[in-house]
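Asker: When you get a sec, could you give me coordinates for this:
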Amino acid sequence: MAEPQGRVRVDAWAWAVRLFPTRSAAGAACRAGHVRVNGERAKPATQVVPGDEVQIRGAGRERLVVVHRLLVKRVSAEIAQASYLDRSPAPVPRTQVAVAAQRDRGAGRPTKRDRRAIERLRGR
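Answerer: Take a look at the predicted model:
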């Protein structure tokens, strides 16, 4: 296990603790502004130290983690989870799943009235 002393790039750390599937995805999220370190927007080369708070927006939810251990290389899931404290809010429950508009087979093309009803269902 690679545990450096001092500081580590936020993109490398987020990838190493399995918050992103690839390091390039972690860097892209940083460049897009989806990663914050201690409340400040983070570039991929932003350095993190133990005690820093990292916010990550993506995949429909927000993650808030506190750095406990610095890692540079990807490690097992158990070690990765022990390297940070997850303070993420609980995901919002989906109260209602939108029903996809379905037409009977052979019903033909939707009428103008049908199209408007479909748009209302989709929220447009």
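
Asker: Going by C-alpha atoms from here, please, whenever you check contacts or count neighbours.
Answerer: Will do.

Asker: And the longest helix belonging to the chain, what's buried?
Answerer: When the chain is parsed with DSSP state H, its longest helix is helix 112-122. Judged by neighbour count using 16 or more other Cα atoms under 10 Å, the buried positions of helix 112-122 are Ile118.

Asker: That one: how far from the chain's middle?
Answerer: 33 Å (Cα atoms, centre = their mean, to the nearest Å).

Asker: what do you get for stretch 83-96?
Answerer: Worked out by Cα atoms, centre = their mean, stretch 83-96 lies 11 Å from the chain centre.

Asker: next up, for comparison:
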Amino acid sequence: MSEKDDGKVRLDKWLWAARFFKTRALAKAAIEGGKVHCRGERCKPGKEPKIGEELVIRAGFDERTVVIQALSAVRKGAPEAQLLYAETAESLSRRENAAAMRKAGTLGVETDGKPSKKQRRALQRFRSDAG
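Answerer: Have a look, this model is predicted:
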């Protein structure tokens, strides 16, 4: 962190530096879209994160709960970025379970298989009536 920062970093810049998002614009859009919560509340991109605060970050299928360990406004390599935060144990286990369920295909649409002849004809009637 440079000396002019004075220990203050914007939340969108910290999320970018911690490599949760590829660009600051994406981090800002996620914050404004309600995908980032600090202490259970939505926050603004200009919020100044503090060491020890807990953030809930939703990106794609994943929801991470992280505790801020250090502040940085400079984006560095992944090993250095991982030192900026610590993910909670329950968040890690929840993400692993969700990933395993997605991989097994248990979150998809469940059907009884191919429709029967009667069901196919009903679908065809429905489609022809709707059009």
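
Asker: List the buried residues for stretch 53-64 of the first structure?
Answerer: For stretch 53-64 of the first structure, by 16+ other Cα under 10 Å, it's Glu53, Val54, Gln55, Ile56, Glu62, Arg63, Leu64.

Asker: Would you mind giving those residues as CSV with distance to Leu121 of the first structure added?
Answerer: Formatted as CSV, the buried residues of stretch 53-64 of the first structure follow (distance: Cα to Cα, whole Å):
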residue, distance to Leu121 of the first structure
Glu53, 40
Val54, 38
Gln55, 34
Ile56, 31
Glu62, 27
Arg63, 31
Leu64, 34
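
Asker: which of these lies closest to Ala29 of the first structure?
Answerer: Ile56 (8.3 Å; Cα to Cα).

Asker: Spit out the contact partners of the spatially closest residue to Val75 of the first structure that is not a sequence neighbour.
Answerer: Nearest residue to Val75 of the first structure in three dimensions, chain neighbours excluded: Ala16, at 6.4 Å (Cα to Cα, 6 or more residues apart in numbering). Applying Cα atoms under 8 Å, 6 or more residues apart in numbering, we find Ala16 of the first structure in contact with Leu71, Val72, Lys73, Arg74, Val75, Ala80.

Asker: Thought Asp11 was touching Val48 of the first structure, still the case?
Answerer: No: with contact defined as Cα atoms under 8 Å, Val48 of the first structure does not reach Asp11; the gap is 9.6 Å.

Asker: Those two: who's more crowded?
Answerer: Using other Cα atoms under 10 Å as the criterion, Val48 of the first structure and Asp11 rank with Asp11 on top: 28 against 21.

Asker: Now do the strands in the second structure.
Answerer: 36-38, 41-42, 54-59, 62-68, 85-87 (DSSP state E).
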